[in-house]
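Asks: dropping the sequence and predicted coords here.
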Amino acid sequence: MNNFLFYLAAFAPLLGALIIFHEYGHYLVARLAGVKVLRFSIGFGRAIWSKRIGRDGTEWCVGVFPLGGYVKMLDEREGEVDPRELHRSFNRQSVWRRMAIVVAGPVANLLLAVLVYWGLFWHGTEELKPVLGAPAAASPAAMAGIEGGEQVRKVGDEVVQTWQGMHWALIRQAVDQDLIKLEVINQRNEISLRRLDVSSARAGGWEGDALAKLGISFYRPRIPPVLAKISPDSAAAVAGLHSGDEILAIDSKPVVTWPDVVHGVRSSPGKALIFEVSRNGERHVIEVIPAIIDEGGKEIGRIGATVRDAGASRSDLMITVRYGLISALGKAIEETWNKSVFSFAMIGKMITGEVSWRNISGPVTIADYAGQSARLGVDYYFKFLALVSISLAVLNLLPIPILDGGHLLYYVVEIITKAPLSERSMDIGQRIGLALLLMLMAFAFYNDIDRLISG
């Protein structure tokens, strides 16, 4: 239950920020164009809170269903309009003004993404270096000759500094290519060129974790299971474990690395475990009973001991990315543009069948990722917010009637024919658009449920 509340607490402000920015874009440009705004609503259905503000008495409200929002403007098609206010009616505006009002929502979401990226790039973010783990045998990465510990310097001709940057560059280029060149440098400072065959991932429609299917994973240095600090009164201290003890086995199962110890302890809350340890060259057998700890509604074991630092240092695996004020803005615009173009390209690939529709995510998956990113830290949470904001802008710009892009399509037709579409044509378009949107939502919810069931 606590875990659910945490994820809900992470999802709610993210969704609220995206909706408010989107609808405020419509509202602001409508006001600048001289259109009277009757209602600004966050959510749909019956209002659970409302207040009239301003000279026009605009009703600001929160609806009972919070997944979305709308701005209601004065419009002759939706009711009688006072003759003195006809000039402030939306339908009386020029087609260019109507287009500006409609496109302002998606543009506001793109501007939000730019602002978030700008702040992050200027402040500086600590990110993983693109250091590769040892690939699984017979995977495309293994066939390319990739070795554990190699750091990617270039994907194609694009220089990369971070794991995320490498990820985006690889996926972006792999959408249209079967063979991707990776320039890597190993731990002996030798530079090599690896040719990664991504055809198998493309053939599978990029369903699931594309990098894992290619055999690409982050490098995890081997951490010997040698204890460092023992917390006073902890399960480890009570059992008689000492700093410097090397754990050889747990319940007769050999231990090779520290994650083996963590797994054995976490999966055995309150259960007596037999530790075989090496201390000053002598072998000892010690019974340890992990304390029972609640973690997100699930019981796990903990002994209260840390591992001795070994292997790769933090500086070997992490890099701080920071830009100046102006260059950070340029980088933010570039990041937003690249992700927007990539999103449109992926949608096009879904329509042609080159990318699986199972990649579509709904609110459940978004809430899950929001919670995960919040646990990782503020930087990750804001990066996820920017990414979802871009996705919302792209979705709304699709030429589907009922979405902003559908209205823009109507206005383009109006410019070409020099006459607005008939109400009959627009009504048919709205029905088709609603059906398409409901079908898209059904796909998204189905994928969400399938992910929950299958993990």
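Replies: In hand now; what should we look at?
Asks: from here on, just use CA atoms for contacts and neighbour counts.
Replies: OK.
Asks: buried sites along stretch 350-369?
Replies: Judged by neighbour count using 16 or more other C-alpha atoms under 10 Å, the buried positions of stretch 350-369 are 350, 354-362, 364-369.
Asks: in helices only, show me these.
Replies: Mapping these onto helices (DSSP state H) picks out 350, 364-369.
Asks: helix, strand or coil for residue 181?
Replies: Following DSSP: H, G, I helix; E, B strand; the rest coil, the label given to residue 181 is strand.
Asks: need the contact list for it.
Replies: 155-156, 193-196 (C-alpha atoms under 8 Å, 6 or more residues apart in numbering).
Asks: tally of neighbours for residue 195?
Replies: 18 (other C-alpha atoms under 10 Å).
Asks: for the residue lying farthest from the centre of the chain, give its distance to residue 253.
Replies: For the chain, the largest distance from the centre (C-alpha atoms, centre = their mean) belongs to residue 282, which lies 49.5 Å off. Using C-alpha to C-alpha, to the nearest Å, we find residue 282 at a distance of 19 Å from residue 253.
Asks: thinking again about what came up before, return the member of the buried residues of stretch 350-369 nearest to residue 417.
Replies: Nearest to residue 417 among the buried residues of stretch 350-369: residue 350, at 31.4 Å, using C-alpha to C-alpha.
Asks: now for the closest one: which residues touch it?
Replies: 356-357.
Asks: measure it to residue 344 for me?
Replies: According to C-alpha to C-alpha, residue 350 and residue 344 sit 10 Å apart.
Asks: also residue 153?
Replies: Taking C-alpha to C-alpha, one finds residue 153 at 27 Å from residue 344.
Asks: ok, second structure coming up, stack it against the first:
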Amino acid sequence: MGTIVPFLFVLTVVVFVHEMGHYLVGRWCGIGVRAFSIGFGPELLGFTDRSGTRWKLSAIPLGGYVKFVGDVGATSKPDADALDDLSETERREAFHLQPVWKRAATVFAGPFFNFLLTVAVFAVMFSVFGRFVAEPMVAEVRPDSPAAEAGIQPGDRFVSVDGVPIETFGDVQRIVSGRAGEALSFVLERDGRQITVTATPEPTEVEDALGNKIRIGVIGVVNNEALGQPRRIEYGPIEALAAGVEETWSIILRTGSFLKRLVLGREDRCQLGGPVKIADMAGKAADLGFVWLIQLVALLSAGIGILNLLPIPPLDGGHLLFYAMEAVLRRPVPEQVMEVVYRAGMLMVLVFMGFVFWNDLFGC
């Protein structure tokens, strides 16, 4: 129960926010909603509201869906026969008979709400707890490390890494940790002048706060209290919101970089996990406290948002790709083409799901 309950909490919050994005924007666009489900499969409990929407909790808690008027199944595919049988009132509310911008806005709203949830969580965290930062100073250089080979010395101050301006030592860690094996350009301040060196972070296995073994890039520099002057930054509401947006954008960039490196074979496949790994992390986070569990919600929400924007049907990004093509061509993509691409995309999604399940249970 110490694992299952936190897992269901994390997944339910993330799925609910995602589907609520679809629902709210869809309703704002005048689209009718048949069902709002958390989970798939048989309904466990639910109710029907005044507008005719069935709100339900279903047996398989690995996702959810919003079924609009004119949809078939839970994947928002058009049902041509059903569309022909709709009344005039229902046709005005049917999802697939709406202007392309309304359909695109409704589909994009799901991932966008996931990002909003991440922003909100971090904004609240920053406003309540602030943020501990340290100056981007080098106190020590490990012997035979990439930093030592590049000529980085104690007392150097990081100015930028690979063109990205540096304000704190944490900024350096965030960039370097996700770029193992890639040559990076470091601009340093030394004795009042700037110098540029190149170093390649080496992969190192470490244990994160939840006890997971992860591989990150390091260059072998250490910060300390004397040079780093660690301090706590306090945020007002506006500053906390801006910091939440910045943190969310940083997560999006790092996740995108990870997926790119994974495809190119530069990342360990064991870094990628599915429901079993998420459940394990949720249990460990709950043991550390509710704040840790909420942070996991934020990170998972951002990840779900990014994955759903991949241009693969039946993911939201796949639908958006079709809508973009429709907007350019000024006509819908032929149904035969959509069907072929949809089947191929579904196969890719199933293969990916099988891969992460194998990773969870046997592969790593």
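Replies: Looks like it came in fine. What you see is a predicted model; the values in this text were computed from it and never measured.
Asks: TM-score for the pair, please.
Replies: TM-score of the superposed chains, computed with TM-score structural alignment, normalised by the length of the second structure, equals 0.80; 343 aligned residues with a C-alpha RMSD of 3.7 Å.
Asks: one step back: can you lay out the contacts of residue 181 of the first structure as CSV showing distance to residue 237 of the first structure and secondary structure?
Replies: Below are those laid out as CSV (distance: C-alpha to C-alpha, whole Å; DSSP: H, G, I helix; E, B strand; the rest coil):
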residue, distance to residue 237 of the first structure, secondary structure
155, 49, strand
156, 53, coil
193, 50, strand
194, 49, strand
195, 51, strand
196, 49, strand
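Asks: show me where the stretch 151-300 of the second structure has its helices.
Replies: In the stretch 151-300 of the second structure, the segments counted as helices under DSSP state H, counting those that start in this stretch are 169-177, 225-228, 237-263, 275-288, 290-308.
Asks: so is the aligned partner of residue 402 of the first structure in the second structure in a helix, a strand, or just coil?
Replies: Counting by TM-score structural alignment, residue 402 of the first structure lines up with residue 314 in the second structure. What three-state DSSP gives for residue 314 of the second structure is coil.
Asks: quick one: residue 314 of the second structure from residue 114 of the second structure, how far?
Replies: Taking C-alpha to C-alpha, one finds residue 314 of the second structure at 18 Å from residue 114 of the second structure.
Asks: neighbour-wise, which of those two wins?
Replies: residue 114 (30 against 22).
Asks: OK, contacts around that one?
Replies: So residue 114 of the second structure contacts 14, 17-18, 301-302, 304-305 (C-alpha under 8 Å, 6+ apart).
Asks: what's the answer for residue 182 of the first structure, then?
Replies: Counted by C-alpha under 8 Å, 6+ apart, residue 182 of the first structure has contacts 152-156, 193-196.
Asks: before we move on, what about residue 243 of the second structure?
Replies: Shown in contact with residue 243 of the second structure (C-alpha under 8 Å, 6+ apart): 122-123, 126.
Asks: just residue 264 of the first structure next, same as before
Replies: residue 250.
Asks: report the secondary structure state of it.
Replies: Under three-state DSSP, the three-state class of residue 264 of the first structure is helix.
Asks: now, among the contacts of residue 181 of the first structure, which is nearest to residue 176 of the first structure?
Replies: Nearest to residue 176 of the first structure out of these is residue 156 (C-alpha to C-alpha; 12.6 Å).
Asks: tell me the one of the buried residues of stretch 350-369 of the first structure nearest residue 131 of the first structure?
Replies: The closest of these, once distances to residue 131 of the first structure are taken by C-alpha to C-alpha, is residue 369, at 23.6 Å.
Asks: the closest one pairs with which position in the second structure?
Replies: So, by TM-score structural alignment, residue 369 of the first structure is matched to residue 281.
Asks: need the contacts of residue 114 of the second structure in TSV with neighbour count, can you?
Replies: Output for these, formatted as TSV (neighbours: other C-alpha atoms under 10 Å):
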residue	neighbour count
14	25
17	21
18	29
301	27
302	27
304	18
305	26
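Asks: that older thread, which of residue 153 and residue 344 of the first structure has more neighbours?
Replies: residue 153 (23 against 16).
Asks: quick one, what contacts that one?
Replies: 130, 159-161, 182-185.
Asks: now list the buried members of those.
Replies: Using 16+ other C-alpha under 10 Å, the buried ones in these are 130, 160-161, 182-185.
Asks: between these, which is nearest residue 294 of the first structure?
Replies: Distances from residue 294 of the first structure to these, taken by C-alpha to C-alpha, are shortest for residue 130, at 34.1 Å.
Asks: ok, that closest one - contacts?
Replies: 151-153, 160-164, 166, 218.
Asks: okay, and which of those residues map to strands?
Replies: 151-153 (DSSP state E).
Asks: residue in the first structure matching residue 100 of the second structure?
Replies: Per TM-score structural alignment, residue 100 of the second structure is aligned with residue 95.
Asks: for that match, which non-adjacent residue is spatially closest?
Replies: Closest residue to residue 95 of the first structure apart from its sequence neighbours, by C-alpha to C-alpha, 6 or more residues apart in numbering: residue 411 at 6.3 Å.
Asks: Three-state assignment for that neighbour, please.
Replies: State at residue 411 of the first structure, reduced to three classes by three-state DSSP: helix.
Asks: ok, it touching residue 94?
Replies: No: contact criterion C-alpha atoms under 8 Å: residue 411 of the first structure and residue 94 do not qualify, at 10.0 Å.
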